[in-house]
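Enquirer: Predicted structure and sequence below. I'll ask about it afterward.
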Amino acid sequence: MSEDIKQAHKDYHVCIIRGEKLKDSECVRLFDDPLYIFDSEPFPTSQVKERPLISFKSDDSMHELVEHWLYHHSDTIKPLKTITVDQIETCKQFMKQGIGMAVLPESVSDSMKSEYANLPLMIGDKPVTRPTWVCYQKGVLDLPQANEFIKLLTSETF
């Protein structure tokens, strides 16, 4: 998980992390991953949706994004309880089985957007996204293999 990598980042030449970037490293933003809330049941337009929310073990920044969005949408979506699972895939499967709603990054939602009810997480007209970063210490660019890897990552469009 990104939090584990962040705590031990000095043990790595290059880190790819999600959420907040490392404060004492060079970091390049690779992409922003929009978040969506999915459910096996439709999202009503005229009443509050009350369902369990399934979340997966993630770093605090992911949970803060979801909590912030839920706060701003408490008039339309109200989780009855939260079920926390260890893996994102378990979270997806629980949602698919009708156990509750799940907030997932677009990058892992595969074809789910066409198969399940979903809403993009928005606050106002701004999408709620989760950034992905490549981070490294300045001296790492002196290592040819690390320098080429970073160049490759930063030249790609994700």
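Expert: Looks like it came in fine. Residues are numbered from 1 along each chain as shown.
Enquirer: going forward, measure contacts and count neighbours with C-alpha atoms only.
Expert: Noted.
Enquirer: Count the neighbours of the nearest residue to C135 once chain neighbours are set aside for me.
Expert: Of all residues not flanking C135 in the chain, C27 sits nearest, at 4.2 Å (C-alpha to C-alpha, 6 or more residues apart in numbering). Neighbourhood size, C27 [other C-alpha atoms under 10 Å]: 20.
Enquirer: Repeat that for the one 4 residues further on.
Expert: The tally of other residues near F31 (other C-alpha under 10 Å) stands at 17.
Enquirer: Surely it is in contact with V134?
Expert: No: F31 lies out of contact with V134 (C-alpha atoms under 8 Å); the separation is 9.9 Å.
Enquirer: List the contacts of the residue nearest to C135.
Expert: For C27, the contacting residues are 21, 133-136, by C-alpha atoms under 8 Å, 6 or more residues apart in numbering.
Enquirer: I'd like the residues you listed as JSON lines, with distance to N147 appended.
Expert: What follows is those, written out as JSON lines (distance: C-alpha to C-alpha, whole Å):
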{"residue": "K21", "distance to N147": "19"}
{"residue": "W133", "distance to N147": "16"}
{"residue": "V134", "distance to N147": "12"}
{"residue": "C135", "distance to N147": "12"}
{"residue": "Y136", "distance to N147": "10"}
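Enquirer: Okay, and which of the residues you listed map to helices?
Expert: Secondary structure from DSSP state H places none of the contacts of C27 in helices.
Enquirer: second one coming, line it up with the first:
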Amino acid sequence: MKFQDWEMLATLYETENITQAAERLFLSQPTLTSRLKNMENYYGVQLMNRKQRGITFTPEGEQLAQHAVRMLHEQRKIEEKLHNMKNQVAGTLRVGVSNFFALNKMPKLLRLFKQSYPDVEFQVVTGWSSEMHRLISNHDVHISFIKGDYAWNEQKDLLYEEEICIASPWEFQMEDLPTLPRIDYYTDEKMRSLVEHWWYNNYKQPPNINIQVNQVETCKEMVINGLGYAILANLVVRPHPELFIKPLYLPDGKPITRKTWMYYHEDTLELNIVKAFVQFIQTIDVKAL
């Protein structure tokens, strides 16, 4: 089997959707379907079943797909080892990045790193911090940038700490928040739990949420346009002095904060590309970017 066939099967296994897999592999659906049929003929088994929304793998297909994932991991490891043997900082750095960090920090960091190491390419995956934690735990990425504290026994560097705050387009009193319109956004479970814990320690009634959006940046724009207040990290609204901002406090008077970390495995520092990037991040004031 060719490397491209393993890649195709692993992508189908991850997406469980022919359309999404074809888009990710830059193939037409007929081409992908034809290659899949050739693979089934080669092994003499049916690999998957189509359903109304996506596909399901047969037991035989499940075994072959898991083998494909292992093959890709091994291929990636040998490529990284060969690059490392050249004693050069080159190859592809795989990075997992939480959503806010991906939008506001990562492009600048990658540009600066690329200036020093032009032979490096990047494979960046973005999403909630919980997903980035899963990726680094499974060795699917070399490094993850994560908001919040997750179970981790390997290497991690604290990049910065930021306050959680109320951001409003108008002046307000904290005791009036339950009656004021609030804009909420989907976030990871740790952030949501932190905010809810603070709320119900201070108020008996639920918040008056009248707008729900998918992303924190959309939430911020709603606040800027006077549609309500929001509870979010200070760095999100720091560039907008026109907003009224008040930090959240714990019962002991300390501000509620959220940390942003760089997670990585000790053994990946044996790779020149990972070692160079980690050392680069350690010399940068990431919060100030």
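Expert: Received the coordinates, thanks. Keep in mind that this is a model prediction, so the values were computed, not measured.
Enquirer: Now the TM-score, please.
Expert: The TM-score (TM-score structural alignment, normalised by the length of the first structure) is 0.85; 155 aligned residues with a C-alpha RMSD of 2.1 Å.
Enquirer: which of the contacts of C27 of the first structure are also in contact in the second structure?
Expert: Counting by both residues aligned by TM-score structural alignment, their matches' C-alpha atoms under 8 Å, those that remain in contact in the second structure are 133-136.
Enquirer: on that earlier part again, export the contacts of C27 of the first structure to TSV and append columns for neighbour count and distance to Q87 of the first structure.
Expert: TSV is the format used below for those (neighbours: other C-alpha atoms under 10 Å; distance: C-alpha to C-alpha, whole Å):
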residue	neighbour count	distance to Q87 of the first structure
K21	20	22
W133	23	21
V134	21	23
C135	24	24
Y136	24	27
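Enquirer: Closest one to E3 of the first structure out of the residues you listed, please.
Expert: K21 (10.7 Å; C-alpha to C-alpha).
Enquirer: which residue sits closest to the residue in the second structure that that closest one lines up against, ignoring its sequence neighbours?
Expert: Matched by TM-score structural alignment, K21 of the first structure corresponds to Y150 in the second structure. With sequence-adjacent residues excluded and distances taken as C-alpha to C-alpha, 6+ apart, Y150 of the second structure is closest to H133, at 7.3 Å.
Enquirer: helix/strand/coil for that neighbour?
Expert: Counting by DSSP: H, G, I helix; E, B strand; the rest coil, the backbone at H133 of the second structure sits in helix.
Enquirer: Please tell me which residues of the first structure the one helix or strand G96 of the second structure maps to aligns onto.
Expert: According to DSSP states H and E, G96 of the second structure maps onto strand 91-98. Strand 91-98 of the second structure corresponds to no residue of the first structure when matched by TM-score structural alignment.
Enquirer: do the same with stretch 107-125 of the second structure
Expert: Aligned by TM-score structural alignment, stretch 107-125 of the second structure falls on no residue of the first structure.
Enquirer: Pull up the distance across that stretch, start to finish.
Expert: In stretch 107-125 of the second structure, first residue to last residue: 13 Å (C-alpha to C-alpha, to the nearest Å).
Enquirer: Ok, stretch 145-160 of the second structure next?
Expert: One end of stretch 145-160 of the second structure to the other measures 11 Å (C-alpha to C-alpha).
Enquirer: shouldn't L121 of the first structure be in contact with R130?
Expert: No: in this structure L121 of the first structure lies outside contact range of R130 using C-alpha under 8 Å: 11.0 Å.
Enquirer: So between these two, which is more surrounded?
Expert: Neighbour tally, L121 of the first structure and R130, criterion other C-alpha under 10 Å: the higher count belongs to L121, 23 against 19.
Enquirer: Next one: the counterpart of that one in the second structure from W261 of the second structure, what distance?
Expert: For L121 of the first structure, the aligned residue in the second structure is L248 (criterion: TM-score structural alignment). For L248 of the second structure, the distance to W261 of the second structure (C-alpha to C-alpha) stands at 21 Å.
Enquirer: Likewise for F122 of the second structure?
Expert: Using C-alpha to C-alpha, F122 of the second structure is found at 19 Å from W261 of the second structure.
Enquirer: mind checking which helix or strand the residue nearest to H9 of the first structure when sequence neighbours are not counted is in?
Expert: Of all residues not flanking H9 of the first structure in the chain, C15 sits nearest, at 6.8 Å (C-alpha to C-alpha, 6+ apart). C15 of the first structure is part of strand 14-18 when elements are defined by DSSP H and E.
Enquirer: with the second structure superposed, average distance for that strand?
Expert: Once fitted to the second structure, strand 14-18 of the first structure is off its aligned match by 0.7 Å on average (mean C-alpha distance after the TM-score superposition for the first structure).
Enquirer: Would you mark the buried spots in that strand?
Expert: Neighbour-count burial for strand 14-18 of the first structure flags 14-18 (criterion: 16 or more other C-alpha atoms under 10 Å).
Enquirer: What of stretch 54-72 of the first structure?
Expert: Buried-residue list, stretch 54-72 of the first structure, by 16+ other C-alpha under 10 Å: 54-56, 58, 62, 65-66, 69-70.
Enquirer: Can I get the residues you listed in CSV including secondary structure?
Expert: Shown next, in CSV, are those (three-state DSSP):
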residue, secondary structure
I54, strand
S55, strand
F56, strand
S58, coil
M62, helix
L65, helix
V66, helix
W69, helix
L70, helix
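Enquirer: still on that earlier bit, how is the residue nearest to C135 of the first structure assigned, secondary-structure-wise?
Expert: Under the three-state scheme (three-state DSSP), C27 of the first structure adopts strand.
Enquirer: List the contacts of the spatially closest residue to P127 of the first structure that is not a sequence neighbour.
Expert: Ranked by C-alpha to C-alpha, 6+ apart and with sequence neighbours excluded, the top spatial neighbour of P127 of the first structure is L121, at 5.9 Å. L121 of the first structure sits next to 34-37, 69, 127-128 when contact means C-alpha under 8 Å, 6+ apart.
Enquirer: Thanks a lot, catch you later.
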